[in-house]
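Asker: The amino acid sequence is not available; the structure is as follows:
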C-alpha cells in the first residue's frame, strides 16, 4: 500500500558507522541524520543484519555502502515499495589491490614463510643460520607468464584483469553478462573464455568476482575441480558460499587445488590444508569506506530529491532530468494500462503533463511524471490518494 509523503526535511538513519565524508553529502537544510529515528525516510547501512528489522511506513530507501546486499531483505523491500541501492565499483580498487597482493604472496609462499620465521624467536645468534637453512622450504614461483582466470568482469574483475596483464600474466576472462561500460574499460588483450570449463582448464590461478545467486552457489565443486590444472591456486574475495567446502577440502588434500585463499573464514575452512584466510579485508580501506559512503549518500539524496534511481538492486534504474517542476513518482506492478491509469488520474485534476518516463524490472515498474503547472498544495493529498487507490500501485509521492 502506498503512503503519502511529506516533502519536508528528510530524516536519514545509519545502522553502522558511516564515513563522515558520506554524511556531509546530505546538506543540513534538506536532511538530518538521526540514528534514533523510528521512522526515517532512508537508511544507510553497511553490514547490519536487517532481516529482522521493522520498517516504518515512511521508509522509502535503503542504501548499502558496499556491493553485497545479503544483509537486506530485498524481496520484502520490493513488496513494500522501498528502493534498495548498493555501491558497485566504489570499493573496486581496494579489492583489486588485495587480490593482486594475495596472488603474489601465495606464489612466493610469503604467508607460510612469515609464520615460520616467527617461530625462530628466541634462537639468538642462530637465527641467521636457521633462516639460510630453512628458506628452501619456501621456494615459490613467479606469476609472470602464468595464466590468470578471472570469473566475473565487473568493476573489480576488470581492474584485476587489466593490472594482471601489466604484470606480464596471460589473462582469460569469463562473464556472459558483461556490461557495455565494463567492456569499454577492459583491455583487448584479455582473452575471452567461451565457457567456465575452458577457463577452469586453462588457468594456473583463478580469481572469482561474481555475486552469490542460485546459479553461482557452490560453483567451485568436485566437477569443476576435476577440470582444473593440478595444483591450481584459487582466490575467493566474493562470497564464501561460491565454494562447496566439502569438495574443496578433498581437492586440497589430493593436491588438485594447490592453495585456496578466502576472505570468508569459518570453522570448516580454517581446518583445511593449504588454505589462507583473511578476516573479510577485501574492501577494508579508509578510501573504500569513504567512497562507498559518498556513493550511497548521493544515491539516497538524488532519489529523495528527484525520484531518479541509479544502482538499485530491486527497482529499475530511471533518470529524468530534474527541472524543478513538481513530479509524480509511482512504483507499481508491471501490468498493462498502469501508465494510462496514472496519467488519467493526473489529467482529472486538470494538470498538464510536461514529461514522463516509465521503466520496468521484472514484475514491477516505476513511473515519473513532470507537471507543467504548480500543483496547489490543497489537492496534493487527494491526488496522491487517488493514485494510491489504483489497483497495482505500491507507493506514490509528489516531489
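Answerer: Now that the structure is in, tell me what you want to look at. Quick caveat: nothing in here was measured; it's all calculated off a predicted structure.
Asker: C-alpha only now, for contacts and for neighbours.
Answerer: Fine.
Asker: residue ranges for the strands of the stretch 101-250 of the chain, please.
Answerer: Using DSSP state E, counting those that start in this stretch, the strands found in the stretch 101-250 of the chain span residues 147-151, 170-174, 191-192, 205-208, 232-236.
Asker: could you dump the ones you listed to TSV with mean neighbour count and distance to residue 313?
Answerer: Converted to TSV, the strands of the stretch 101-250 of the chain look like this (neighbours: other C-alpha atoms under 10 Å; distance: least, C-alpha to C-alpha, whole Å):
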stretch	mean neighbour count	distance to residue 313
strand 147-151	26	21
strand 170-174	24	22
strand 191-192	16	27
strand 205-208	24	21
strand 232-236	22	23
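Asker: structure B:
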C-alpha cells in the first residue's frame, strides 16, 4: 500500500484514478511515498526518507526544492500541457481586454448606478473606451511550448499576423504550429515589430526579467503586453514606468503587484490562467498517472529533475536506480547485480542518470545494499 500526501485541494476526478487497493490519500501523513501538490510551498518541508516522488498538478515547479529533491533521489513531475487550453483561452481574452478597454468601460458604467436615463448616459461616454481591433495586428509569442503553440494558432484564427520565438522549439511543437506563424530566432525581432506581445516560458535564471527596461525600449510605441506565465518574467517596475509614459499602451497580468495596480492602463487578474475545472481535472489526472507509473513500474515521464525513461514491464523483478551521471557507473552497476539481467534501460539528464534493470531472480536485500554502496548511487528501489 502506498501513502500519498495531498497538499492543496486536488481534483476528485484525478484522485479517483488511484486504485483504492494500492493507494491511500490524506493530508496529515507523516510517512508517505508520494506527494500531490498544486501551489503549496515545499521548500521548508522535511521529507520522510521513504518519499519517492512529487507530482505538481501544473507546469511551474518554483514551489518545490528541486535541487534538494535531486540529491535525495526524489523524482519531481509536472503536468505540461494539461492546462494549456485554459491558459490559451485566457490569453485570447487578455488580447481583447488589452485592446477594447472592456474592464474600464464596465467599471465606468457600474459607477453610473442611479443616474436618470442611465442608458443614454452610458452610451454618451463610450468614446472614452474605444480601442483597436486585433485582426491584422502583429502578435509576438515568446515561448512555443504547449501553451505558446495553442496561443499562436488561435491568434492566426483571429486573423492576427503571428510571430513566434523559441530557440528550443521541439519537434512536436513545430509539427503542431500553424504554417502561418513566422518563426524568428532573434527575440529583438519580436520586440521591434509586434503590436502585442505575450510570454509563455518557464521561470529560471535565464528567463527572469525577459521583459526588462532594455527590452521595452526596443518595443514599438503603444505596444500591448500580456503576462499570464510567471510574474518575475517581467520587471514590473520597468513595465509600470512604461505604462506611465505611454510606451506600453496596456498590460494584462495574472500577478498582482502594487506598482502595476497603480497604473490605469493595467489589468491585473488573480492568477486565473489555469483556474478552470477542466484544467484542474486534467492536471490531477496527469499527475496521478505519473506517480502510479513510477511507483508501480519505475517509469519516469515528465520529470523536471531526472531523465524520462520507460522500459516495457510485464511484472517480475525490477531494480530502479537513481545515480550521478559519472563515468563507469553502468559497468559498476552491472558488475554488482547478482542476478541474470533480462532487460535494461538507462538515460541521463545533466548531472543525474536513471537506470532500470529487470532480473530473472529476485534480488536479495544484501545485493540491493551492495548497489546502494556504489559511489555516486543516490537511491535503489526494487519492485
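Answerer: Alright, I've got the coordinates. It should be emphasised that the depicted structure is a prediction, and the values quoted were computed from it without experimental measurement.
Asker: Superposed, what's their TM-score?
Answerer: Superposed pair, TM-score by TM-score structural alignment, normalised by the length of structure 2: 0.98. Supporting alignment: 383 aligned residues with a C-alpha RMSD of 1.0 Å.
Asker: Kindly reformat the strands of the stretch 101-250 of structure 1 as TSV containing distance to residue 317 of structure 1.
Answerer: Formatted as TSV, those follow (distance: least, C-alpha to C-alpha, whole Å):
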stretch	distance to residue 317 of structure 1
strand 147-151	25
strand 170-174	25
strand 191-192	29
strand 205-208	26
strand 232-236	29
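Asker: quick one, which of those strands is nearest to residue 337 of structure 1?
Answerer: Nearest to residue 337 of structure 1 among these is strand 170-174; the distance by C-alpha to C-alpha comes to 40.3 Å.
Asker: equivalent range in structure 2 for that closest one?
Answerer: Mapping strand 170-174 of structure 1 onto structure 2 (TM-score structural alignment) gives residues 161-165.
Asker: how much does the matching stretch stray from structure 1?
Answerer: Aligned to structure 1 and superposed, stretch 161-165 of structure 2 gives a mean residue distance of 0.3 Å (mean C-alpha distance after the TM-score superposition for structure 1).
Asker: Select, out of the strands of the stretch 101-250 of structure 1, the one closest to residue 82 of structure 1.
Answerer: The nearest among those, by C-alpha to C-alpha, is strand 205-208 at 30.4 Å.
Asker: quick one: the closest one aligns where in structure 2?
Answerer: Using TM-score structural alignment, strand 205-208 of structure 1 corresponds to residues 196-199 of structure 2.
Asker: what's the mean distance for that stretch versus structure 1?
Answerer: Looks like 0.4 Å for stretch 196-199 of structure 2 (mean C-alpha distance after the TM-score superposition for structure 1).
Asker: what's next to that stretch, contact-wise?
Answerer: Contacting residues not belonging to stretch 196-199 of structure 2 are listed as 91, 95, 137-143, 148, 190-191, 223-229 [C-alpha atoms under 8 Å, 6 or more residues apart in numbering].
Asker: List the contacts of the residue nearest to the spatial centre of structure 2.
Answerer: Centroid-nearest residue in structure 2: residue 59, 2.0 Å away (criterion: C-alpha atoms, centre = their mean). Residue 59 of structure 2 sits next to 78, 79, 80, 81 when contact means C-alpha under 8 Å, 6+ apart.
Asker: corresponding residue for it in structure 1?
Answerer: Match for residue 59 of structure 2 (TM-score structural alignment): residue 67.
Asker: Tell me if its match really is in a strand.
Answerer: No: counting by DSSP: H, G, I helix; E, B strand; the rest coil, residue 67 of structure 1 falls outside a strand, being coil.
Asker: which residue lines up with residue 54 of structure 1 in structure 2?
Answerer: Aligned counterpart of residue 54 of structure 1 in structure 2: residue 46 (TM-score structural alignment).
Asker: Report how many residues lie close to its match.
Answerer: The number of residues packed near residue 46 of structure 2 is 7, by other C-alpha atoms under 10 Å.
Asker: And what about it, helix, strand or coil?
Answerer: Secondary structure, three-state DSSP: residue 46 of structure 2 is coil.
Asker: measure it to residue 267 of structure 2 for me?
Answerer: Distance of residue 46 of structure 2 to residue 267 of structure 2, computed by C-alpha to C-alpha, to the nearest Å: 38 Å.
Asker: what does residue 349 of structure 2 give?
Answerer: In terms of C-alpha to C-alpha, residue 349 of structure 2 sits 40 Å off from residue 267 of structure 2.
Asker: same question, residue 295 of structure 2
Answerer: To residue 267 of structure 2, residue 295 of structure 2 is 43 Å away according to C-alpha to C-alpha.
Asker: who has more neighbours, those two?
Answerer: residue 267 (22 against 17).
Asker: Contacts only, for the counterpart of the more buried one in structure 1.
Answerer: Under the alignment defined by TM-score structural alignment, residue 267 of structure 2 is paired with residue 276 of structure 1. Residue 276 of structure 1 sits next to 111, 259, 260, 261, 262 when contact means C-alpha under 8 Å, 6+ apart.
Asker: and stretch 387-395 of structure 1, which residues are buried?
Answerer: Under the neighbour-count criterion of 16 or more other C-alpha atoms under 10 Å, stretch 387-395 of structure 1 has 387, 388, 392, 393, 394, 395 buried.
Asker: what do you get for stretch 308-326 of structure 2?
Answerer: Burial within stretch 308-326 of structure 2, assessed by neighbour count using 16+ other C-alpha under 10 Å, is assigned to 308-311, 317-325.
Asker: In structure 1, which residues correspond to the top helix by length along structure 2?
Answerer: Identified as the longest helix of structure 2 according to DSSP state H is helix 277-297. Matched against structure 1 by TM-score structural alignment, helix 277-297 of structure 2 falls on residues 286-306.
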